[in-house]
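K.L.:
sequence unavailable; structure follows:
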């Protein structure tokens, strides 16, 4: 899509990825709290299992009644479930065991660029100049934030296995986002989400059983599992899919850059982590970058054109 044909984006649709990112940011805090009370692979399974338990009484009959519509697209739904809910999330949990949270945040910041690249190849999209500038600015803001004021220090860090897994995971999630937009399945989003969750449960169940059940649920971890299963695994993916539908994969994915900003603010409040000057500057640059990606070139040209007519 050319810059001159950039569609108008209502504010209510921009709120969708912001709310989703806030949920995921809180989930990062939950994940940190869960580190000592439940194994990563176990929570990766339980989060989708909880979501499936909640949705099954609501969605099972509906899915069965529309099976003639769903059946031809089961292969695509399975691919989406594997990419977005099993591989990406699973790799993130495994990567967390061998890399730092800083590295994971930096690699996640490249997700918008991965999505733009995949979108240009698959959807033949042409990102606007504002999207490119905004993406670069938000990435620099993340560099300030995660590099403690020195973005170049991030380049000097070593590369670990976990970093490579996160890169692959983010690339898979970028493909997931683009495919969700490309295929535009003639199925309601709740059914799409439910089937993907079922795929995630079925795929991960043998792994958990092989591990001997993983970590058992108890009073120390059940609330964390419930948050991950309801908000991070159920509500957030649905809102994210809606955002992709209305904004497109490139514009939606740029909001992922807000996760480190939101996480730092939430951690300061609930975990008493200190905010430094580089948090503020990095956060402001990231926010500015996200705002630039939402600039409507067509609308600006129309305003300028009307202004020129009034002057003349």
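P.N.:
Received the coordinates, thanks. Since we're looking at a predicted model, the values are computed, not measured.

K.L.:
please count neighbours and contacts with C-alpha atoms only from this point.
P.N.:
Will do.

K.L.:
give me the distance from the one helix or strand residue 171 maps to to the chain's centre.
P.N.:
Assigned by DSSP states H and E, residue 171 belongs to helix 161-183. Distance of helix 161-183 from its chain centroid, counting by C-alpha atoms, centre = their mean, to the nearest Å, is 10 Å.

K.L.:
residue 37 reaches residue 217, doesn't it?
P.N.:
No: between residue 37 and residue 217 there is no contact under C-alpha atoms under 8 Å: 9.1 Å.

K.L.:
buried residues, the helix holding residue 171. List them.
P.N.:
Of all the residues in helix 161-183, those buried under the rule 16 or more other C-alpha atoms under 10 Å are 162-181.

K.L.:
next one: stretch 286-298
P.N.:
Applying a neighbour-count criterion of 16+ other C-alpha under 10 Å, one finds 286-297 buried in stretch 286-298.

K.L.:
give me the secondary structure label for residue 157.
P.N.:
Under DSSP: H, G, I helix; E, B strand; the rest coil, the three-state class of residue 157 is coil.

K.L.:
again with residue 219
P.N.:
Put simply, residue 219 is coil when judged by three-state DSSP.

K.L.:
burial count for it?
P.N.:
Residue 219: 8 surrounding residues under other C-alpha atoms under 10 Å.

K.L.:
next one: it from residue 212, what distance?
P.N.:
Applying C-alpha to C-alpha, to the nearest Å, the value for residue 219 to residue 212 is 20 Å.

K.L.:
then residue 237?
P.N.:
To residue 212, residue 237 is 29 Å away according to C-alpha to C-alpha.

K.L.:
just residue 135 next, same as before
P.N.:
Distance, residue 135 to residue 212, using C-alpha to C-alpha: 44 Å.

K.L.:
over to residue 53?
P.N.:
Residue 53 is 21 Å from residue 212, where distance means C-alpha to C-alpha.

K.L.:
before we move on, the earlier item: quick check: of the buried residues of stretch 286-298, which lies closest to residue 68?
P.N.:
Distance to residue 68 across the buried residues of stretch 286-298 (C-alpha to C-alpha) is lowest for residue 294, with 38.9 Å.

K.L.:
touching the helix holding residue 171 from outside, list them.
P.N.:
Residues from elsewhere that reach helix 161-183 (C-alpha atoms under 8 Å, 6 or more residues apart in numbering): 80, 83-84, 87-89, 91-92, 94-99, 103-104, 107-108, 110-112, 114-115, 118-119, 122-123, 241, 244-245, 248-249.

K.L.:
and the next helix or strand past it?
P.N.:
Next element after helix 161-183 (DSSP H and E): helix 189-210.

K.L.:
adding another structure so you can compare the two:
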């Protein structure tokens, strides 16, 4: 394939993957209309995703087979599967019971700046002046969007925002901590293994509090669970991997700015959510901050 065509094909795959990922919050909010709790929606997501990741794990079982993988590497893999996909997803789903899908995506979008802070604190990596400006901008944007929502929706917004922030922090810690493991296992095998760990954690969590009663939901809930698993989890994960391979991770990071915008549009169409002009301004400030970080990486 011609280089320019391959680049734009990678961009198209990346945009589609981001939009599909963004649809998750909207579908979760739709599921909550059927009197279902956060862990039950998360269970359905993992239940329908589980077979896909088992197949992927088997298919890529020999990937990076010549790499030296020690027993402690598997221990860390389990840990990051627990933190990055189980806890981050759980906090996200709980937070969505309290706040708008569009606001959720704006707060989650903080994770690149949290990665920068973690790299500075734990890996002693320097933060540039542009990155400092970007961090200030993103948090300023969150304060603008969040404060206006608190005035509209009340104090529950604080609780929802806190859980979404926890989700961003746990996901950022996964990205920082798992970076040295991925080359050992390979991207596909590591992701599949981490997702399988996450699925098992969710199954155990649900079993402890709900006695695994998975046959009592309405058909709409099962349908949404399947859509979340396939179209907001498995398929976009492949699209994003393919896009990163074609256009590199720095260019993809810039594309990711579409995420909050697509969520705002989808939430307006399917949930009748409306952001105030002040919240839209806050979202724009966050996106500009992240683009500053991403553009800096790409240069």
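P.N.:
It's in. Just so we're clear, the structure is a prediction, and the values are computed from it rather than from any experiment.

K.L.:
max pairwise distance over the buried residues of stretch 286-298 of the first structure: which two?
P.N.:
286 and 297 (20.4 Å).

K.L.:
how close does residue 279 of the second structure sit to residue 111 of the second structure?
P.N.:
Counting by C-alpha to C-alpha, the gap from residue 279 of the second structure to residue 111 of the second structure is 19 Å.

K.L.:
out of those two, which sits in the busier spot?
P.N.:
Higher neighbour count among residue 279 of the second structure and residue 111: residue 279, with 23 against 20, using other C-alpha under 10 Å.

K.L.:
for the more buried one, which non-adjacent residue is closest in space?
P.N.:
Nearest non-adjacent residue to residue 279 of the second structure, counting by C-alpha to C-alpha, 6 or more residues apart in numbering: residue 145, 4.0 Å away.

K.L.:
now do the same end-to-end measure for stretch 35-45 of the first structure.
P.N.:
15 Å.

K.L.:
flag every buried residue along that stretch.
P.N.:
Residues of stretch 35-45 of the first structure classed as buried: 37-38, 40-45 (neighbour count, 16+ other C-alpha under 10 Å).

K.L.:
now swap in stretch 180-196 of the first structure and tell me
P.N.:
Under 16+ other C-alpha under 10 Å, the buried positions of stretch 180-196 of the first structure are 180-181, 185, 190-196.

K.L.:
ok, how many other residues are close to the closest residue to residue 151 of the first structure other than its chain neighbours?
P.N.:
In this structure, residue 151 of the first structure finds its nearest non-sequential neighbour in residue 143, 4.4 Å apart by C-alpha to C-alpha, 6+ apart. For residue 143 of the first structure, the number of neighbouring residues by other C-alpha under 10 Å comes to 24.

K.L.:
could you measure from residue 143 of the first structure over to residue 109 of the first structure?
P.N.:
9 Å.

K.L.:
okay, and residue 253 of the second structure sits in which element?
P.N.:
Secondary structure from DSSP H and E places residue 253 of the second structure in helix 249-255.

K.L.:
and the end-to-end length of stretch 222-238 of the first structure?
P.N.:
End to end - C-alpha to C-alpha - stretch 222-238 of the first structure spans 23 Å.

K.L.:
still on that earlier bit, looking at the buried residues of stretch 35-45 of the first structure, which are in helices?
P.N.:
Among the buried residues of stretch 35-45 of the first structure, DSSP state H puts 40-45 in helices.

K.L.:
which of the residues you listed sits closest to residue 256 of the first structure?
P.N.:
The closest of those, once distances to residue 256 of the first structure are taken by C-alpha to C-alpha, is residue 44, at 20.2 Å.

K.L.:
on that earlier part again, can you flag the buried ones in the contacts of helix 161-183 of the first structure?
P.N.:
Using 16+ other C-alpha under 10 Å as the burial test, the contacts of helix 161-183 of the first structure include 80, 83-84, 87-89, 91-92, 94-96, 99, 103-104, 107-108, 110-112, 114-115, 118-119, 123, 241, 244-245, 248-249 as buried.

K.L.:
who's in contact with the most centrally placed residue in the first structure?
P.N.:
Of all residues in the first structure, the one closest to the mean position by C-alpha atoms, centre = their mean is residue 256, 5.8 Å from it. Contact analysis of residue 256 of the first structure by C-alpha under 8 Å, 6+ apart lists 21, 108-109, 111-112.

K.L.:
so can I have TSV of those residues showing secondary structure?
P.N.:
Below are these laid out as TSV (three-state DSSP):
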residue	secondary structure
21	helix
108	helix
109	helix
111	helix
112	helix
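
K.L.:
where in the second structure does stretch 287-294 of the first structure fall?
P.N.:
Mapped onto the second structure using TM-score structural alignment, stretch 287-294 of the first structure spans residues 287-294.

K.L.:
quick one: that stretch to the first structure mean distance?
P.N.:
In the superposition against the first structure, stretch 287-294 of the second structure averages 2.8 Å from its aligned positions (mean C-alpha distance after the TM-score superposition for the first structure).

K.L.:
what comes into contact with that stretch?
P.N.:
Residues lying outside stretch 287-294 of the second structure but in contact with it, judged by C-alpha under 8 Å, 6+ apart, are 109-110, 112-113, 130-131, 133-138, 250-251, 253-254, 257, 260.

K.L.:
if we use 7 Å, what do you get?
P.N.:
130-131, 134-135, 137-138, 250, 253-254, 257 (C-alpha atoms under 7 Å, 6 or more residues apart in numbering).

K.L.:
then stretch 64-79 of the second structure?
P.N.:
Residues from elsewhere that reach stretch 64-79 of the second structure (C-alpha under 7 Å, 6+ apart): 184-186, 194, 197.

K.L.:
separation between the equivalent of residue 48 of the second structure over in the first structure and residue 198 of the first structure?
P.N.:
Structural alignment (TM-score structural alignment) places residue 48 of the second structure against residue 50 in the first structure. Noted for residue 50 of the first structure: a distance of 11 Å to residue 198 of the first structure, by C-alpha to C-alpha.

K.L.:
same question for residue 132 of the first structure.
P.N.:
In this view, residue 132 of the first structure and residue 198 of the first structure are 37 Å apart by C-alpha to C-alpha.
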